[in-house]
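A.B. asks: from the sequence below, what's the structure:
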Amino acid sequence: MAKLFGTDPTFYPSARSAMEAPPEKLAYVALLKPDAIGVVDLDPASNAYGQLINKLELPEGLEDELHHFGWNACSSALCPTAFHPQLERRYLIVPGIRSSRVYIVDTKPDPRNPKIVHTIEPEEIKRRTGYSRLHTVHCGPEGIFISALGAAAGDGGPGGILLLDHFNFNVLGAWEIDRGTQQYAYDFWWHIAHDVTVTSEWAPPALFENGLNLEALLDRQYGHKLHFFDSRTRSHIAEIDFGDQHQMVLELRPAHDPRKTYGFASVVIDVTNLASSIWVWHRSFEGEWKAQKVIEIPAKPADPDKLPPALKGVGAVPPLVTDMVLSLDDKFLYVSCWGTGELRQYDVSDPFNPSLTGVVKIGGIIDPVPHPSGSQITGGPQMVELSRDGRRVYFSNSLYSTWDDQFYPDGIHGAMIKVDVNPKGGITIDEKFLLQLKNVRAHQIRLDGGDSSTDTFCYP
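C.D. replies: Below you'll find the predicted structure:
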């Protein structure tokens, strides 16, 4: 059949069709100290497999601190409510969490040699949106969505979401019309077929930019809620309070099947026992939004003499769950425990009754576990990404510069590690794949053509 539109071949109507796509060949990795976008060869047939083959260095001296970045367009362009088949997955939208500056990076014509083609200065972001400290990028049907953790002036809130134009990258403005009780911001996602947007809470910049404020944590001043918005009216419709002992509700991973109205939210720490937890939010038959804890990962007792100053007083290592990814078939959830040095795989086919199906250990705050190749790893599993077919996990080891320095005071050298997945459950570190970066840290990972935390699908 003749092709009616020149639609980007990396746009997929459903998660299942994305799982059938060709394997990834490249990864783009946010590097910091100094800031850069690294290009990593992921083609096993290549002589450069597992190596950093290029590095797009950002201007020096601007203290951007690259953090989370994403694509300008993805499979949401096929959604019937905002059909944009003329878009293409071409540009990386790269914000600085400290600077609030945004770089538009073109990955064509040579994906191995990306270039900066446009820069949005922080003054424009602040003037047009009222926001600062840019965090998460998602390609949505109406434009490019970016979460912001602070207000334009000062170190407080409210944070929220802003939009860039799909076609010219103009700053359109703040997304919310009525934010209701929402003040703190962090991640956001949506149930796109149900016109519902979900947001989570970290803290105002004053409580995270200079490291974790332990006094404020014990005083329960960090975020502990989910917020729900009507995506059409952009108005707050509900909140769920996890309880203020559950501090820092961070990553959100909704089911990929658009018929489903549930998702997973991670909590960094319970101040009563130092555990991390995973919660499921869902819409009840009556239409009410609810949430329940389905996974708790306990802290590990430790000799205070082995602990960094930030943890000596508690005598234990908290898991510090700081990222997770859900496979495109909604079967496996991968959870990174940056403190204890674990990557965990859970079978979440029944989201309300997960089962632990695999664990690999590497790095960690105390007694760090080396890579299977014998190389020592600093830090622990942090930003985690999964291939479309669900067979390969990639993760990095740096969280955020000031937090790195608190919890790993001996220093973190960037690393990217690959994990092989058994489709029936179980994970194993690939001993032949290890990217180590001396005196450079590594954070967000994006795969060419998309990955398991990039796209929104509008068809079951």
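A.B. asks: every contact and neighbour count from this point should use C-alpha atoms.
C.D. replies: Will do.
A.B. asks: and the lengthiest strand in the chain, how far from the chain's centre?
C.D. replies: For the chain, the longest strand by residue count, based on DSSP state E, is strand 427-437. Counting by CA atoms, centre = their mean, to the nearest Å, strand 427-437 is centred 21 Å from the centre of its parent chain.
A.B. asks: give me the neighbour count for the nearest residue to F5 once chain neighbours are set aside.
C.D. replies: Excluding its sequence neighbours, the residue lying closest to F5 (CA to CA, 6 or more residues apart in numbering) is P85, at 6.9 Å. By the criterion of other CA atoms under 10 Å, P85 has 16 neighbours.
A.B. asks: this one next, for a side-by-side:
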Amino acid sequence: MNLRPDPTFHPTAQLAMQAPVENYAFTVMLSPDGEQSDGIAVVDVNPKSDSYGQIVHKVIVPHKGDEFHHFGWNACSSSLSPLTGHAFLERRYLIVPGIRSSRIYIIDVKDPLKAKIHKTIEPEEVFAKTGYSRPHTIHCGPEGIYVSTLGGGGEDGTDGPPGIFIMDCETFEIIGRYEMDRGEQDKHYDFWWNLPQDYMVSSEWGLPPQFEGGIVAEDLLSNKYGHKIHFWDLRARKNIQTIDLGENHQMALEIRPAHDPAKAYGFCGVVVDTTNLQGSIFTWWRDDDGKWQARKTITIDPRPEDADNLPELLKGFGAVPPLVTDIDLSLDDKYLYVACWGLGEMHQYDVSDPMNPVLAGKVEVGGIARGAAHPNGKPFAYGPQMVEISRDGKRVYWTNSLYSTWDDQFYPDDEGGQMVMANNDENGFHLDKDFYVDFPEGLRSHQIRLEGGDCSTDSFCYPNV
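C.D. replies: So this is what the prediction gives:
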């Protein structure tokens, strides 16, 4: 235990933006067919380094078939909350779940170049202590590590609804379920919170039979995927309000609240509108009466395309849907980055006015029936997917795999894992031609974490000045 708070913990988002820049990124490597073990790649992101843009260390796990997906820290700036009993933790461990196996690895990255497995939690322990399966999103809270799941009990994960469970942030023991009253919530995906204002927001994807074998077209066209967001009393662990975004707004995924906890609004990305194939962003906020509201503030149109150029799944539509699969918000709450995995585009929106976003920049790379190459001339498989922003907002990193079976449906002729970076500077928003990571053969890439924290990791306890 440290005798003073970890220097990567910051009271405000404003102060976090002034922190030293990252030297390393930690990125998921996943084997889509289970022929190899998954792992975490340590990528050198220091442009002054001789190994810039290279994988400089790997942690390969002993099991196969985990399918790494999302992961997060054991501790972050939320440790500075007045509610915490853990102010002197280190941001030292990555909590890495296998979305298929329900196994959880704790990886010690205190020395990134010597990162190693610290502990493994077997799926039987997850099932026995929570009744949940398919662990997904990790958030470090003041009192422990929160883990969202995509499956309930039983072999197919439909024996009861999925939810959230909590782990001890020092021993990594599973403590138990989060929910005291889940209300309407019967599916799960992402979640995040505002600590001082004591609320949490969660979203919905689908149940395991709706995603593990690939997208189920019949379920999508009959609007059976998730389309609600849920608001919770964070400490009471109670669902206080549910907003249905409309059943045509299928797959309400990433939740991104404003980083300044004095603000009571945020964003949610919706993969597809089944009436017109648009992707969209909803802004949610709390009104003067204390009720939560949500309104669609961004729409992204599909691109017409000859059916002969489309995968089987899309031939009947004659168009490429945007497929908004990830969003991320810069620490100054100014720019929202929107990954359009289908189009092969990363959009940058100025959301200084969260109710009236303005498209500020766009980068094209990959994409269905387009396959736009990187500026260095090398290929980029699939499209822009998991996005992560440096704390100072000057570098935007992303990878390309969505989920193994979905990759194969939407991009049947593509293969490979890539990670790229775009600069946000005086020249606008543009891809860095010198940063391009090609992952080992047979491995794809998904979520990214940055050394010292990033824009989808930390929650802050004090308002900006």
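A.B. asks: so what does the residue nearest to F5 of structure 1 match up with in structure 2?
C.D. replies: In structure 2, P85 of structure 1 lines up with A87, judged by TM-score structural alignment.
A.B. asks: and that match, what is it in contact with?
C.D. replies: Counting by CA atoms under 8 Å, 6 or more residues apart in numbering, A87 of structure 2 touches R4, P5, S79, L80, S81.
A.B. asks: give the next helix or strand downstream of the longest strand of structure 1.
C.D. replies: strand 441-447 (DSSP states H and E).
A.B. asks: for that following strand, packing partners?
C.D. replies: When contacts are defined as 3 or more CA pairs under 8 Å, 6 or more residues apart in numbering; DSSP states H and E, strand 441-447 of structure 1 sits against strand 26-32, strand 384-386, strand 392-396, strand 414-421.
A.B. asks: quick one: contacts of it?
C.D. replies: For strand 441-447 of structure 1, the external contacting residues (CA under 8 Å, 6+ apart) are 24-33, 67-70, 382-385, 387, 394-399, 412-416.
A.B. asks: what's the end-to-end length of stretch 301-309 of structure 1?
C.D. replies: For stretch 301-309 of structure 1, the first-to-last residue distance is 15 Å (CA to CA, to the nearest Å).
A.B. asks: which residue numbers in structure 2 go with it?
C.D. replies: If you align by TM-score structural alignment, stretch 301-309 of structure 1 falls on residues 304-312 of structure 2.
A.B. asks: now that stretch, how far from the chain's geometric center?
C.D. replies: Mean-position distance between stretch 304-312 of structure 2 and its chain equals 29 Å (CA atoms, centre = their mean).
A.B. asks: if you count neighbours, what's buried in it?
C.D. replies: Of all the residues in stretch 304-312 of structure 2, those buried under the rule 16 or more other CA atoms under 10 Å are E305, A307, L310, P311.
A.B. asks: go on, stretch 36-52 of structure 2?
C.D. replies: Of the residues in stretch 36-52 of structure 2, Q36, S37, D38, G39, I40, A41, V42, V43, D44, V45, Y52 count as buried by neighbour count, 16+ other CA under 10 Å.
A.B. asks: ok, now stretch 176-183 of structure 1?
C.D. replies: The neighbour-count check on stretch 176-183 of structure 1 (16+ other CA under 10 Å) flags E176, R179, Q182, Q183 as buried.
A.B. asks: so where is that stretch in structure 2?
C.D. replies: Per TM-score structural alignment, the counterpart of stretch 176-183 of structure 1 in structure 2 is residues 179-186.
A.B. asks: alignment lookup: S375 of structure 1 to structure 2.
C.D. replies: Match for S375 of structure 1 (TM-score structural alignment): K378.
A.B. asks: repeat for Q221 of structure 1
C.D. replies: Mapped onto structure 2 by TM-score structural alignment, Q221 of structure 1 lines up with K224.
A.B. asks: and its match, what does it touch?
C.D. replies: Neighbour list for K224 of structure 2: E247, Q250 [criterion: CA under 8 Å, 6+ apart].
A.B. asks: repeat the analysis, applying 10 Å as the threshold.
C.D. replies: Listed by CA atoms under 10 Å, 6 or more residues apart in numbering, the contact set of K224 of structure 2 reads W205, G206, L207, Q210, V216, A217, E218, E247, N248, Q250, M251.
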